[in-house]
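Q: please find the sequence and the predicted model below.
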Amino acid sequence: MARAQSTLTGPALRSQSVMLTFLGNHVYDRPVCVFSGSFIDVFARVGVSEEATRSTLSRMASRGLLRRQRHGRRMYFGLTPRTLEILRDGERRIWHTGVVNDTAEDRWTLIGFSLPESWQRQRHELRSRLIWAGFGPLQNGLWISPAEVDVESVVRDLDLGPDANVKVFLAEPREPTDMERLIRDAYDLDHLGGRYRAFLDRWDRPAPMPEAPDDLARSLVMLTEWLRIIRTDPRLPVRYLPRGWPAEHAQRVCRALHERFRGEALAIATHVLETVPDAAVGWAEQ
């Protein structure tokens, strides 16, 4: 997947990630398909070339993340059910769940599994999905998450079968368990905390990203960077985290900047976007 190669995008954001941010903010709740030229205009603002934008649209369509819809000689792109699911997840993580877990309950999900040595692909996919769902490796074959997780939905289409020997439990810690040490062992707090601090270094300033042409570009880059972080944050109970944990401060900065950028970003997107009704869902007749 092409990356957005520009100083605007900081840590080499994938063009697909920026695309999903744009769709989530300006297309998600609209029954429309967007002209390919509109995407080219928008992505030029964050330093993505026309060639890279067209490549991203093509790859996303081939992966079922966008749907092509032709009108005359022009090609338009609409959302698919899979994309809607991804955008709902992003919306939930940013605006509803948040990064701060200050619950007083200790309710953890444990999953143990033992996969045959020949199942390299399944092992890699399972671990990737567990990390996405907030799990960390506690010890060999045993992973833990600080929430009640529907593990069946995580592993449903992996076709693991009985040979995987998957076992799932809900658990509460008891003495003499050292939860702070357990969390340090299961999760890379230094790396996660470093990502939040890097976000603050880049955005917590009076005039963030002055080199950007407008607030639409700033909004796209900022929210894409934010989603990259929080999608790897398992939302560990804050009482077990190191003093001065930066997530809450970073979240306040993100939400304040979103409000600050929103007006101009929406005005530009409204002006730039050329759309047609999305015929796939029958909205054109409504």
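A: Sure, I can see it.
Q: CA atoms for contacts and neighbours, from now on please.
A: Fine.
Q: wait, a helix at residue 244?
A: No - applying DSSP: H, G, I helix; E, B strand; the rest coil, one finds residue 244 to be coil, outside a helix.
Q: ok, now which ones touch it?
A: Residue 244 sits next to no residue when contact means CA atoms under 8 Å, 6 or more residues apart in numbering.
Q: want to compare, so here's the second one:
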Amino acid sequence: MLTFFGNHVLEEGDLCVYSGSIIDVLGRVGVGEQAVRSTLTRMVNRGLLRRRREGRRMHFGLTPQATRVLEDGRTRIWKQGAVNDDWDGGWTLLGFSLPDSWKRQRHDLRSRLTWSGFGALYSGLWIAPGKVDVADVVAELGLTDHVKIFHSRADESTDIGLMIRDTWDLESIAARYVTFDKRWTAHLNAGSGDDPIATRLRLVSEWLWTIRTDPRLPARHLPPDWPARPAQDTFRRVAEQTEAPAHRMARELLETVRQASNR
């Protein structure tokens, strides 16, 4: 659902999409109507979507919170890329201590840290390559008083390659890239005679799933055959191939209104 709104609404700002159009597009990738409706309701309840009624039709648009989430995703996908060739040698360290009863808060913090490129150096000490600004993430979760953030460099005695292998599951990360690359290279070889809006929705969703646990580790400390680069090249080739046809189809399929008020 977030991929759908990122593909077709984020750039339009105040656009709201008719629920029937959303059901139509997600149905093209095998998502049932009831699942779409329940997901829309959950996202409204979580403050990610807002409703706008036009007659008997309900439309959905982005909230500021969802816009921030999608803009962060857009940066990861289109600007940063999957390969970190320009690491400056710095690290961001984040330490936290939460009460044992705060299971949900701990889960939410770990999930957001993973997306931001962190790995667990120790149970309450997480680390990410480069200078990562996570203060807003911590504040949004209401955990500022329980978290300490530092920016530092490793001592010469630290084996960075070993630390990386101990902190992150490189085999699992690499396997995701290999699987993605094989699947979408096969798509390129098969030609582009399918549904472009559905193809692009699957493409971006699968790429997000692939990169979500990749902290963009410094390339100099990764195996020379690290599969992120060829996978990224394949992603961008399919993305370029589907961009214009998917947007043309979206203009034909999606019934929209402008977001003049919140309801």
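A: It's in. The structure displayed is predicted, hence computed values, not measured ones.
Q: and the TM-score between them?
A: Scored against TM-score structural alignment, normalised by the length of the second structure, the superposed chains reach a TM-score of 0.91; 261 aligned residues with a CA RMSD of 2.1 Å.
Q: and the helices in the stretch 1-150 of the first structure, which stretches?
A: Secondary structure of the stretch 1-150 of the first structure by DSSP state H, counting those that start in this stretch: the helices cover 15-26, 36-44, 50-62, 81-91, 120-132.
Q: most remote residue from the second structure's center?
A: In the second structure, counting by CA atoms, centre = their mean, residue 157 sits farthest out from the average C-alpha position, at 34.9 Å.
Q: tell me the SS of that residue?
A: Going by three-state DSSP: residue 157 of the second structure is coil.
Q: just confirm residue 131 of the second structure contacts residue 87, I think it does.
A: No - using CA atoms under 8 Å as the test, residue 131 of the second structure is too far from residue 87 to be in contact (9.6 Å).
Q: ok, back up a step: counterpart of the residue farthest from the centre of the second structure over in the first structure?
A: Superposed on the first structure with TM-score structural alignment, residue 157 of the second structure falls opposite residue 176.
Q: tell me, how many residues neighbour residue 86 of the second structure?
A: Residue 86 of the second structure has 10 neighbouring residues, counting by other CA atoms under 10 Å.
Q: measure the match of residue 157 of the second structure to residue 237 of the first structure for me?
A: 18 Å (CA to CA, to the nearest Å).
Q: do the same with residue 97 of the first structure
A: On the measure of CA to CA, residue 97 of the first structure and residue 237 of the first structure end up 13 Å apart.
Q: looking at those two, which one has more neighbours?
A: For the pair residue 97 of the first structure and residue 237, the greater number of neighbours falls to residue 237 (19 against 13), based on other CA under 10 Å.
Q: which parts of the second structure are strands?
A: 15-18, 49-54, 57-62, 90-96, 119-122, 125-129, 147-153, 256-258 (DSSP state E).
Q: which non-adjacent residue is nearest residue 19 of the second structure?
A: Among residues not flanking residue 19 of the second structure along the chain, residue 59 sits closest, at 5.6 Å (CA to CA, 6 or more residues apart in numbering).
Q: correct me if wrong: the one you found contacts residue 41.
A: No - the pair residue 59 of the second structure / residue 41 is not scored as a contact, 11.8 Å apart, by CA under 8 Å.
Q: neighbour count winner among these two?
A: residue 59 (25 against 15).
Q: could you measure from whatever residue of the first structure lines up with that one over to residue 266 of the first structure?
A: The alignment partner of residue 59 of the second structure in the first structure, by TM-score structural alignment, is residue 76. Per CA to CA, residue 76 of the first structure is found 20 Å from residue 266 of the first structure.
Q: so how far is residue 67 of the second structure from the aligned partner of residue 32 of the first structure in the second structure?
A: Under the alignment defined by TM-score structural alignment, residue 32 of the first structure corresponds to residue 15 in the second structure. Using CA to CA, one obtains 12 Å as the distance from residue 15 of the second structure to residue 67 of the second structure.
Q: give me the number of residues near the nearest residue to residue 173 of the second structure once chain neighbours are set aside?
A: Closest residue to residue 173 of the second structure apart from its sequence neighbours, by CA to CA, 6+ apart: residue 214 at 6.3 Å. Counted with other CA under 10 Å, residues neighbouring residue 214 of the second structure total 25.
Q: let me see the contact set for the aligned partner of residue 214 of the second structure in the first structure.
A: In the first structure, the residue matched to residue 214 of the second structure (TM-score structural alignment) is residue 233. Each residue near residue 233 of the first structure by CA under 8 Å, 6+ apart is listed here: 99, 134, 192.
Q: pick out whichever of the residues you listed sits closest to residue 206 of the first structure.
A: Ranked by distance to residue 206 of the first structure (CA to CA), the contacts of residue 233 of the first structure are led by residue 99 at 23.4 Å.
Q: what range does the longest helix along the second structure cover in the first structure?
A: Of all segments of type helix in the second structure, defined using DSSP state H, the longest is helix 228-253. The aligned range for helix 228-253 of the second structure in the first structure is 247-272, by TM-score structural alignment.
Q: and the matching stretch, how far from the second structure on average?
A: By mean CA distance after the TM-score superposition for the first structure, the fitted stretch 247-272 of the first structure averages 0.9 Å away from its aligned residues in the second structure.
Q: report the buried residues of that stretch.
A: Residues of stretch 247-272 of the first structure classed as buried by neighbour count (16 or more other CA atoms under 10 Å): 247-248, 250-251, 253-254, 257-258, 261-262, 265-266, 269.
Q: got it, and stretch 71-79 of the second structure?
A: Neighbour counts over stretch 71-79 of the second structure (16+ other CA under 10 Å) mark 73-74, 76-77 as buried.
Q: so what touches that stretch?
A: Under CA under 8 Å, 6+ apart, the answer for stretch 71-79 of the second structure is 6, 10, 82, 208.
Q: and those, which two are furthest apart?
A: 10 and 82 (21.8 Å).
Q: quote the end-to-end distance of stretch 134-154 of the second structure.
A: Using CA to CA, the distance between the terminal residues of stretch 134-154 of the second structure is 20 Å.
Q: what residues does that stretch touch?
A: Looking at what lies outside stretch 134-154 of the second structure - CA under 8 Å, 6+ apart - the contacts are 89-98, 105, 108-109, 112, 116, 131, 160.
Q: what's the answer for stretch 185-194 of the second structure, then?
A: 234, 238.
Q: got the end-to-end distance for that stretch?
A: 15 Å.
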